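[1] Quick one, fold the following:
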Amino acid sequence: MPIVPDVPEHGGDQDEGRGAARPGGPAFHDDPAARPYQAAPRNPEPLPDAPQPVPRPPKKSAGRDLGAAIGVGLGLGVVIIASLFVVKAAFVAVVVVAVVVGLWELTKRLEERKEIRAPLVPLAIGGAAMVVAGYVRGAEGAWVAMALTALAVLVWRMTEPPEGYLKDVTAGVFAAFYVPFLATFVALMLAADDGPWRVLTFLVLTVVSDTGAYAVGWRFGRTKLAPRISPGKTREGLLGAVSFAMVAGALCTQFLIDDGAWWQGLLLGLAVAVSATLGDLGESMIKRDLGIKDMGTLLPGHGGIMDRLDSLLPTAPVVWLLLVIFVGSG
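    Presented below is the predicted three-dimensional model:
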């Protein structure tokens, strides 16, 4: 195939300005019409004053592997529902495992980031005892187990040098209250005659609240809720959490809870949205102090166990108390 030279697209006589006779000589070189033809550059530089294209804003992203998060969430849901409605004791075991793993993540991060060595062994044993005691003996058993766990933390730490004793045992008592003691209220709900339905209501409302906050905040969020603690949370997201949780609460109390009424569910949903948001902000505060994004990596797309328990733990006593007020302890 012959090589065709580039030809300028002037739209007319292509020889005009090239082959026509023109006066020659240096006197005519300053005349633009007298200059020899020069092909325009292929990629001319834009003029300084020419408007530049405006870059498109980046698309919003969830920030995590959404596929993995959904898969792990569904898997956890199957395990929870199966254990909850087959054998109550099996669900108690699931709560115990979650508590022990959560304590391990929390104490590990405290040691890595702050050199705080909260004793894990008495915390794990005492935490498991708290959950079981709450299910078997009620609130009184949970309080006794909490007190004994705190005492065990104080004694266990005495086997090491005294340097850092106060901060270590303080962190240990905090961990005992934050993880296993708050989780004990799930066992208290389970102990009622309609316990599985109460626990299911608690889980559904918390998940729906988190989902509503994420969906509405991601789509419509403009005003930051607590930018110094969690920049991703917005006031619009909080309104979404309240709206979603109140609707779910009305449905759950009307159809799942014995002697429950829809208006009670509205109040329950409102309380869950507030407590779940505060719980999420609380753990965000801890993670900011530690300088980490997630408490662990055990759950792909979610982080660690503690990253899933952050809104559940402070919500458990709220739901337990309101259900006791509304319909009794069962």
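[2] all contacts plus neighbour counts: C-alpha atoms, from now on.
    Will do.
[3] what's the neighbour count on residue 230?
    The number of residues packed around residue 230, counting by other C-alpha atoms under 10 Å, is 17.
[4] before we move on, what about residue 163?
    Residue crowding around residue 163 was assessed by other C-alpha under 10 Å; the count is 8.
[5] What of residue 89?
    15.
[6] residues contacting it?
    For residue 89, no residue meets the contact criterion (C-alpha atoms under 8 Å, 6 or more residues apart in numbering).
[7] How about the secondary structure of it?
    helix (DSSP: H, G, I helix; E, B strand; the rest coil).
[8] can you give me the helices for the chain?
    In the chain, the helices defined using DSSP state H lie at 66-86, 88-114, 120-157, 165-176, 182-190, 195-220, 235-255, 262-290, 305-309, 312-327.
[9] Save these as TSV, and put in distance to residue 298 too.
    Output for the helices of the chain, formatted as TSV (distance: least, C-alpha to C-alpha, whole Å):
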stretch	distance to residue 298
helix 66-86	10
helix 88-114	10
helix 120-157	18
helix 165-176	19
helix 182-190	19
helix 195-220	19
helix 235-255	26
helix 262-290	16
helix 305-309	7
helix 312-327	18
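[10] Now the second one, please; I'll put the structures next to each other:
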Amino acid sequence: MTPGRSSGRKKRAGRDLRAAIGVGLGLGAAVLASLFVYKPVFVGVIVVAVVVGLWELTSRLAEHKQIRAPLVPLAVGGAAMVVAGYVRGAEGAWVAAALTALAVLVWRMTEDPREYLRDVTAGVFAAFYVPFLATFVAMMLAADDGPWRVLTFLLLTVVSDTGAYAVGWRFGRHKLAPRISPGKTREGLLGAVALAMAVGALCMHFLIDGGIWWQGLLLGLAVAVSATLGDLGESMIKRDLGIKDMGTLLPGHGGIMDRLDSLLPTAPVVWLSMVLFVGAG
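    Next comes the predicted model:
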């Protein structure tokens, strides 16, 4: 996400930069350790992120819009989606998603019928926005070289955000979407594209079995676009809710959903690109 131009230790509208860097490095180390030690452990990491993200999203909907999206079927179904995607692939993920949507409809029937349609619509949206998109990370992981695919996905998303931050902070003049995210600039988007394409070429050449550098250029471009759209999408949700962050769990970052905003829509983009370029693995 592209920051404003505030000075001192605190950047991005008052965030503590040192805390943000420390938390980011700690999360990165934990994620990488689980990713390369034992695949099912990383599946567990995805499940935990999904459940916490759903809790944050449904809590903010209830607090600011009085929308009662049922958390229990969403959390159980979300975990099932991730596991099914890892074990059974896309077919398993779709079946789990359909059953989760059905569970949301039935669970909400036990409460007051007023605003039923609004609540279940929000519940189905939450099911597809958080766990279903996260399932594509689990499907990437299931490939023989799955950890390297997931690492590429994470690296490209991070460098896309970093490129947008660095170039936008230094050279940003023209707003990209001022009504949604005033800090984002067109120059920052170009920085995201350039850095993601460069790193994408390196990742496809050195990390992915059968990958070719020019495929990484296309992958990096796609990631920069999807990560930016994901960031803008969550900003739109937060503006509608009238909040700055989805949570306070991560010092300097906000909540889990504030870290997943770029990752979630990028996961299916990277998964599909990998399948098209080098196969399902």
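[11] quick one, which of the helices of the first structure is packed in tightest?
    The densest packing among those, expressed as mean neighbour count by mean count of other C-alpha atoms under 10 Å, is seen in helix 182-190 with a mean of 27.
[12] Look up how far residue 224 of the first structure lies from the alignment partner in the first structure of residue 234 of the second structure.
    When the first structure is aligned by TM-score structural alignment, residue 234 of the second structure is paired with residue 283. As defined by C-alpha to C-alpha, to the nearest Å, residue 283 of the first structure lies at a distance of 18 Å from residue 224 of the first structure.
[13] next one: residue 286 of the first structure
    In this structure, residue 286 of the first structure lies at 19 Å from residue 224 of the first structure, with C-alpha to C-alpha as the measure.
[14] longest single strand anywhere in the first structure?
    strand 230-234 (DSSP state E).
[15] Just tell me what residue 142 of the first structure corresponds to in the second structure.
    If you follow residue 142 of the first structure across to the second structure using TM-score structural alignment, you land on residue 93.
[16] For residue 129 of the first structure, give me its contacts.
    Contacts of residue 129 of the first structure were listed using C-alpha under 8 Å, 6+ apart, and they are residue 145.
[17] Aligned to it, what sits in the second structure?
    Correspondence of residue 129 of the first structure to the second structure, assessed by TM-score structural alignment: residue 80.
[18] Over to residue 180 of the first structure?
    In the second structure, the residue matched to residue 180 of the first structure (TM-score structural alignment) is residue 131.
[19] got it, and residue 315 of the first structure?
    Under the alignment (TM-score structural alignment), residue 315 of the first structure pairs with residue 266 of the second structure.
[20] got it, and residue 274 of the first structure?
    Correspondence of residue 274 of the first structure to the second structure, assessed by TM-score structural alignment: residue 225.
[21] what's the spacing between the residue lying closest to that match once chain neighbours are set aside and residue 186 of the second structure?
    Nearest-residue entry for residue 225 of the second structure: residue 193, 7.5 Å, with adjacent residues in sequence omitted and distances by C-alpha to C-alpha, 6 or more residues apart in numbering. Between residue 193 of the second structure and residue 186 of the second structure the computed distance is 11 Å (C-alpha to C-alpha).
[22] Kindly report the same for residue 153 of the second structure.
    The span separating residue 153 of the second structure from residue 186 of the second structure equals 23 Å under the rule C-alpha to C-alpha.
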